[in-house]
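**Q** only geometry, no sequence info:
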């Protein structure tokens, strides 16, 4: 895959890891998009997160494609990067495997739950999922982050 996405360029080692993860996902049994959507819904409900918000994030991130991997090595349905997966593992109290669709969704939903609980607004929580809470606090929302927030909020009505 290329080493750029939007206006970001990623180091070769990150893109190499992303390519390795993509190959592994493509060689694994994965849920269909409709099965992935159901997985996001049920996980959100069980974790106390608004299902429409979790589904909107997942749709914006991957269109429910469990094999999605970005040049930044954002993995799976929820497009979680490995460092965020480690953080999510700490939040849920067990090691999560981002290449496992169920664990990937648990990681994403745990992050959404935390960000919504600790953000001053729905928009800031959504932006923080995409740009990182520290980045939003320090720099405000970048233009692509504003677009992301608008997409997620727009898709919430769909789910």
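**A** Perfect, thanks for sending it. It should be emphasised that the depicted structure is a prediction, and the values quoted were computed from it without experimental measurement.
**Q** From here on, just use CA atoms for contacts and neighbour counts.
**A** Noted.
**Q** after the helix with the most length in the chain, next one along is what?
**A** If you go by DSSP state H, the chain has its longest helix at helix 101-118. The helix or strand immediately downstream of helix 101-118 is helix 122-131, counting by DSSP states H and E.
**Q** Tell me the helices and strands packed up against that next one.
**A** helix 101-118, helix 133-139, helix 143-156 (3 or more C-alpha pairs under 8 Å, 6 or more residues apart in numbering; DSSP states H and E).
**Q** got the angle for the longest helix of the chain vs helix 122-131?
**A** 140 degrees (axes from the mean of the first three to the mean of the last three C-alpha atoms, to 10 degrees).
**Q** what about helix 101-118, distance to the chain center?
**A** 8 Å (C-alpha atoms, centre = their mean, to the nearest Å).
**Q** hmm, who's touching that helix?
**A** 30-31, 36, 39-40, 43-44, 47-49, 54, 66, 75-80, 84-85, 88-89, 91-92, 96-98, 122, 125-126, 128-129, 133 (C-alpha atoms under 8 Å, 6 or more residues apart in numbering).
**Q** What about these, which are in helices?
**A** Among these, the members falling in helices (DSSP H) are 36, 39-40, 43-44, 54, 84-85, 88-89, 91-92, 122, 125-126, 128-129, 133.
**Q** Now restrict these to buried residues only.
**A** Those of the ones in helices among the contacts of helix 101-118 that meet the buried threshold are 36, 39-40, 43-44, 54, 84-85, 88-89, 125-126, 128-129, 133, by 16 or more other C-alpha atoms under 10 Å.
**Q** Second structure for comparison follows:
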């Protein structure tokens, strides 16, 4: 049985274009952001090392379409201390990454261990990670000087627009990890990932200028804040899926990406921690 699984993995890697797919895959800004945040949690860059949070963030990247995200889930689960360590589940995620074209996954796949069946582990890891406090200031201190300047710009502008800076920063981190040059496959642009329609709506003429982009995003957040009576869950959901979707479902829409996005934003902002206090 184990030999059969290993052969399937080798076939997946050897399929024409399999390796090329992995190497040519362009991560969307939200995916890249989740991978970068997972790296910070895994290796303690700016924040305390937290492998559970790292797995949750890598899972988010994977479920948004990233082979690298699933590969990193498998890598962490294969080597983490107990109780997080799970070789059988690690194999399952490595196999998934390989099927998606990640050519390094086979190197870590352990043919001596039977693969587990993947269920809703990513959702469980995410829910468990929510119980830990995210050190927003520490995380920002671990970023480049250019990103720290953008974070300061967001803090100052958020106060002017009467938006909690933690919410604004959490959205910027979830959207692009403070990358002013980010462009998504749907043509969302800049640090706060504004689509052209939102740029036009809030007068943003230079989307790759951090100040223009941030001020347009904060004007939008101020509008959402009034529309949804300051409810951070609904504000974050609307920023991701549109206010129409939030109103249509009378709450956070049942879209996996939106639900993950809301969870990430609230975790980064410290919202859940304040609720429990």
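**A** Ah, there it is. Note that this is a predicted model, so its numbers are computed, not measured.
**Q** Mind checking the TM-score on these two?
**A** Here the TM-score for the pair of chains, by TM-score structural alignment, normalised by the length of the first structure, is 0.73; 130 aligned residues with a C-alpha RMSD of 2.3 Å.
**Q** Can you tell me what residue 52 of the second structure aligns to in the first structure?
**A** Aligned against the first structure by TM-score structural alignment, residue 52 of the second structure finds no counterpart at all.
**Q** Is it correct that residue 52 of the second structure is in contact with residue 124?
**A** No: in this structure, residue 52 of the second structure is not within contact of residue 124 by C-alpha atoms under 8 Å, at 10.3 Å.
**Q** Onto which residues of the second structure does stretch 60-67 of the first structure map?
**A** Under TM-score structural alignment, the match for stretch 60-67 of the first structure is residues 174-181.
**Q** Just the endpoints, please. Distance across that stretch?
**A** Using C-alpha to C-alpha, to the nearest Å, one end of stretch 174-181 of the second structure lies 15 Å from the other.
**Q** I would like the residues contacting that stretch, please.
**A** Outside stretch 174-181 of the second structure, the residues that touch it by C-alpha under 8 Å, 6+ apart are 29-30, 32-34, 36-37, 147, 150-151, 172, 182, 189-193, 208-210, 261, 264-265.
**Q** So the most centrally placed residue in the second structure: helix, strand or coil?
**A** The residue lying closest to the centre of the second structure (C-alpha atoms, centre = their mean) is residue 34, at 3.1 Å. Of the three states, residue 34 of the second structure takes helix according to DSSP: H, G, I helix; E, B strand; the rest coil.
**Q** shouldn't it be in contact with residue 62?
**A** No: in this structure, residue 34 of the second structure is not within contact of residue 62 by C-alpha under 8 Å, at 9.3 Å.
**Q** C-terminal to the helix or strand hosting residue 5 of the second structure, which secondary structure element comes first?
**A** Using DSSP H and E, residue 5 of the second structure falls within helix 2-14. Downstream of helix 2-14 of the second structure, the first helix or strand assigned by DSSP H and E is helix 18-24.
**Q** Quick one: neighbours of the alignment partner in the first structure of residue 248 of the second structure, just the number.
**A** Using TM-score structural alignment, the equivalent of residue 248 of the second structure in the first structure is residue 138. Residue 138 of the first structure sits with 9 neighbouring residues when counted by other C-alpha atoms under 10 Å.
**Q** picking up where we left off before, who has more neighbours, residue 52 and residue 124 of the second structure?
**A** Set residue 52 of the second structure next to residue 124 and count neighbours by other C-alpha under 10 Å: residue 52 wins out with 22 against 12.
**Q** could you measure that one against residue 155 of the second structure, distance?
**A** Applying C-alpha to C-alpha to residue 52 of the second structure and residue 155 of the second structure gives a distance of 28 Å.
**Q** Repeat that for residue 60 of the second structure.
**A** Separation of residue 60 of the second structure from residue 155 of the second structure (C-alpha to C-alpha) stands at 26 Å.
**Q** Among these two, which residue is more densely surrounded?
**A** residue 60 (29 against 18).
**Q** I'd assumed residue 258 was in contact with that one.
**A** No: at 11.0 Å, residue 60 of the second structure does not count as touching residue 258 under the criterion of C-alpha under 8 Å.
**Q** Endpoints of stretch 89-97 of the first structure, how far apart?
**A** End-to-end distance (C-alpha to C-alpha), stretch 89-97 of the first structure: 9 Å.
**Q** actually stretch 178-190 of the second structure, not the one I wrote
**A** One end of stretch 178-190 of the second structure sits 8 Å from the other (C-alpha to C-alpha).
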